[in-house]
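Visitor: heads up, no residue letters with this:
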């Protein structure tokens, strides 16, 4: 019998699609922009996979909205070890301390794995409370997912939790969200923990890039009249923004057409409103991980992607390091549609065929 402690941070990722680049201290602002919780849905997907692929699994969890309901919906009869401390807790309001209390209870009950739903901040809470040799594994639901303790998708995380036999060490990293919103990535190693060993676990994000000036200039020169360009975050696409003649948002999404910036650092709704008849979304994979959608750019939602031609750009060095590309849009059908082989632009004229796994 494998005993798995399940805890959900229900507010994780709420700020992503509305352009806040994180949810820490921004729940009310996210709600005012129309954000909806995404963690519960991702928890349901992960737990359904855990149920499908696992045998003789006992789920220990915390009261709603931190796991009990999702576990029951997946077909488990969970052991509920406690409830959120606040009587006013809702699906959009929980605290770091409530996550930590759940992890302490899991540790005391000797679980074989702590299976959490959230982002890097949640990973830090779990790692700092867990300690020792008990492994942990994350279901990616946050805006920032820089740590190497997450499955590459919710369903992959469920499969890993059900099937793993060996563990290894991995890093938990976090960034300063305020600096991130100002366009600076300041990472900090917060813990080294034990995680399941699996190919479907993501790597830690690497920040290195390459010289992309020639690539950026070529993309800018080929910009077509009347076409709306949705330009994602990152230094590679940032070089394209500069080549187009404007100072873009380094870690946000900008929209440009015919020499005019239509949206700067926009959320999903603003981006959708700015789209025209012909649209191109330009993104670059995250170094070390290979994600082109679903990590740090949730503003590029299925509603945006489905209306756009997709252009992926990257330095040769980054592609050599990544190997494959990945997508986690939140829509399994769209993810499946995007999988296959994709031509990635690596220079003024050169393109490289890369698999979207």
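Guide: Yes, it's here. None of these values were measured; they are calculated from a predicted model.

Visitor: make it CA atoms for all contacts and neighbour counts henceforth
Guide: Will do.

Visitor: residue contacts, the nearest residue to residue 123 once chain neighbours are set aside?
Guide: The spatially closest residue to residue 123, leaving aside those adjacent along the chain, is residue 172, at 6.7 Å (Cα to Cα, 6 or more residues apart in numbering). Applying Cα atoms under 8 Å, 6 or more residues apart in numbering to residue 172 gives the contacts 120, 123-124, 127, 146-149, 189-193.

Visitor: three-state assignment of residue 172?
Guide: With DSSP: H, G, I helix; E, B strand; the rest coil as the basis, residue 172 sits in strand.

Visitor: put this beside the first:
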């Protein structure tokens, strides 16, 4: 049987998120973009779209992207080797008007789904220019993400499209497009306004429901946890503990991983694998800042002292509780039946210092508070 050819629209706002890293609370407007660049911000929206589209490479024979020239889509399609056609040529100095014009043009291109990357400002532009009875899906790349039309992470967006392509989903629903006033937000005032609604795959609601304790899809949740941790990675030394949840982060980084050991990452490259406690202690002394990622042993709740003795009291103290990132799916946490996380480092004083509340990363920008108890 001949495989169907899906026509997927793609619009990227390359400036989305540009102001976030330099504290500008958004990226709307040419003046904000210019200011962000002056402060040293770099464009990252394309990379976020790449992480979504990378999940679709096995469907290349079934896909044709209909997109915008240059950084608004065509460059990335060319880079990833997807078949594509250019439906709109933007002005040299890209603006919101180009996004709106591109959306109007793609609405005439007989596409099956429109993917767009940006923040709430981009969603507003798409909403104003694209028919509300044609399905869309947002790839989060902006500073402000209040609208319900975005997947909770770039990879989650890729998973939704993957499920659609494999014939698992057909239903759609309308979701709100929201935005806040950036000028007031910079002054500490949050004023949100609804600008309309757009049609999105119903699977998007399912993914968001994971945050509210719904049934989790392990693969999607692990991808969301990985996306959250990877977004945090800057120029610190990252000590990656053992376990399958941490392994999922390493997989998303395309790095080799020691499942039952401890690896060390710097600038998203492995600089030491399967390290001992003494090797780790020596490495930590060479770097100004360090962070530690650990998960818990399912059913028990131990985060230290069971299978990760390489994380010695000296190592844990050097890194500090404030730089500790615990990762786990909500399903694994629920299996504890209300019991706390446990620490058994071999140093009773350290265990007492670690006791108390800690945030556990359970998804993309999704954390829960749990208590840590020392083992008597």
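Guide: Sure, I can see it. Note that the coordinates shown come from a computational prediction; the quantities given were computed from them, not determined experimentally.

Visitor: quick one: which of the contacts of residue 172 of structure 1 sit in helices?
Guide: 120, 123-124, 127 (DSSP state H).

Visitor: hang on, residue 8 of structure 2 packs against residue 64?
Guide: Yes: the criterion here is Cα atoms under 8 Å, and residue 8 of structure 2 meets it with residue 64 at 6.2 Å.

Visitor: closest to residue 68 of structure 1 out of the ones in helices among the contacts of residue 172 of structure 1?
Guide: Taking Cα to Cα as the measure, residue 123 is the one of those closest to residue 68 of structure 1, at 19.4 Å.

Visitor: how close does the residue positioned nearest the centre of structure 1 sit to residue 327 of structure 1?
Guide: The residue lying closest to the centre of structure 1 (Cα atoms, centre = their mean) is residue 295, at 3.6 Å. According to Cα to Cα, to the nearest Å, residue 295 of structure 1 stands 9 Å off from residue 327 of structure 1.

Visitor: check residue 203 of structure 1 too.
Guide: 14 Å.

Visitor: for the stretch 151-300 of structure 1, which segments count as strands?
Guide: 167-175, 187-196, 228-231, 254-257, 260-263, 279-283, 291-293 (DSSP state E, counting those that start in this stretch).

Visitor: of all those, which one is nearest residue 27 of structure 1?
Guide: strand 167-175 (17.8 Å).

Visitor: against structure 2, where does that closest one fall?
Guide: Per the alignment by TM-score structural alignment, strand 167-175 of structure 1 matches residues 172-180 in structure 2.

Visitor: equivalent range in structure 2 for stretch 4-12 of structure 1?
Guide: Counting by TM-score structural alignment, stretch 4-12 of structure 1 pairs with residues 8-16 of structure 2.

Visitor: who's in contact with that stretch?
Guide: Taking Cα under 8 Å, 6+ apart as the rule, stretch 8-16 of structure 2 contacts 27, 33, 43-46, 49, 63-68, 71-73, 99, 102-103, 106, 111-119, 122, 141-143.

Visitor: can I get the buried part of those residues as one ChimeraX selection?
Guide: In ChimeraX, a selection of the buried entries from those looks like this (16 or more other Cα atoms under 10 Å):
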select :27,33,45,46,49,63,64,65,66,67,68,71,72,73,99,102,103,106,111,113,114,115,116,117,118,119,122,141,142,143
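
Visitor: in strands, which of the contacts of stretch 8-16 of structure 2 appear?
Guide: Mapping those onto strands (DSSP state E) picks out 63-68, 113-118.

Visitor: can you show me the strands along the stretch 201-350 of structure 2?
Guide: 237-240, 263-266, 269-272, 290-294, 302-304, 324-327, 341-343.

Visitor: okay, the ones you listed in TSV with distance to residue 132 of structure 2 next?
Guide: Formatted as TSV, the strands of the stretch 201-350 of structure 2 follow (distance: least, Cα to Cα, whole Å):
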stretch	distance to residue 132 of structure 2
strand 237-240	44
strand 263-266	45
strand 269-272	43
strand 290-294	42
strand 302-304	47
strand 324-327	38
strand 341-343	46
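
Visitor: span of stretch 325-340 of structure 2 from start to end?
Guide: 16 Å.

Visitor: what's around residue 73 of structure 1, how many residues?
Guide: Using other Cα atoms under 10 Å, residue 73 of structure 1 has 12 other residues around it.

Visitor: excluding chain neighbours, what is closest to it?
Guide: residue 44 (7.4 Å).

Visitor: so what's the residue count around the one you found?
Guide: Residue 44 of structure 1 has 22 nearby residues by other Cα under 10 Å.

Visitor: check residue 367 of structure 2 too.
Guide: The local packing of residue 367 of structure 2 (other Cα under 10 Å) involves 18 other residues.

Visitor: can you find the partner of it in structure 1?
Guide: Using TM-score structural alignment, residue 367 of structure 2 lines up with nothing in structure 1.
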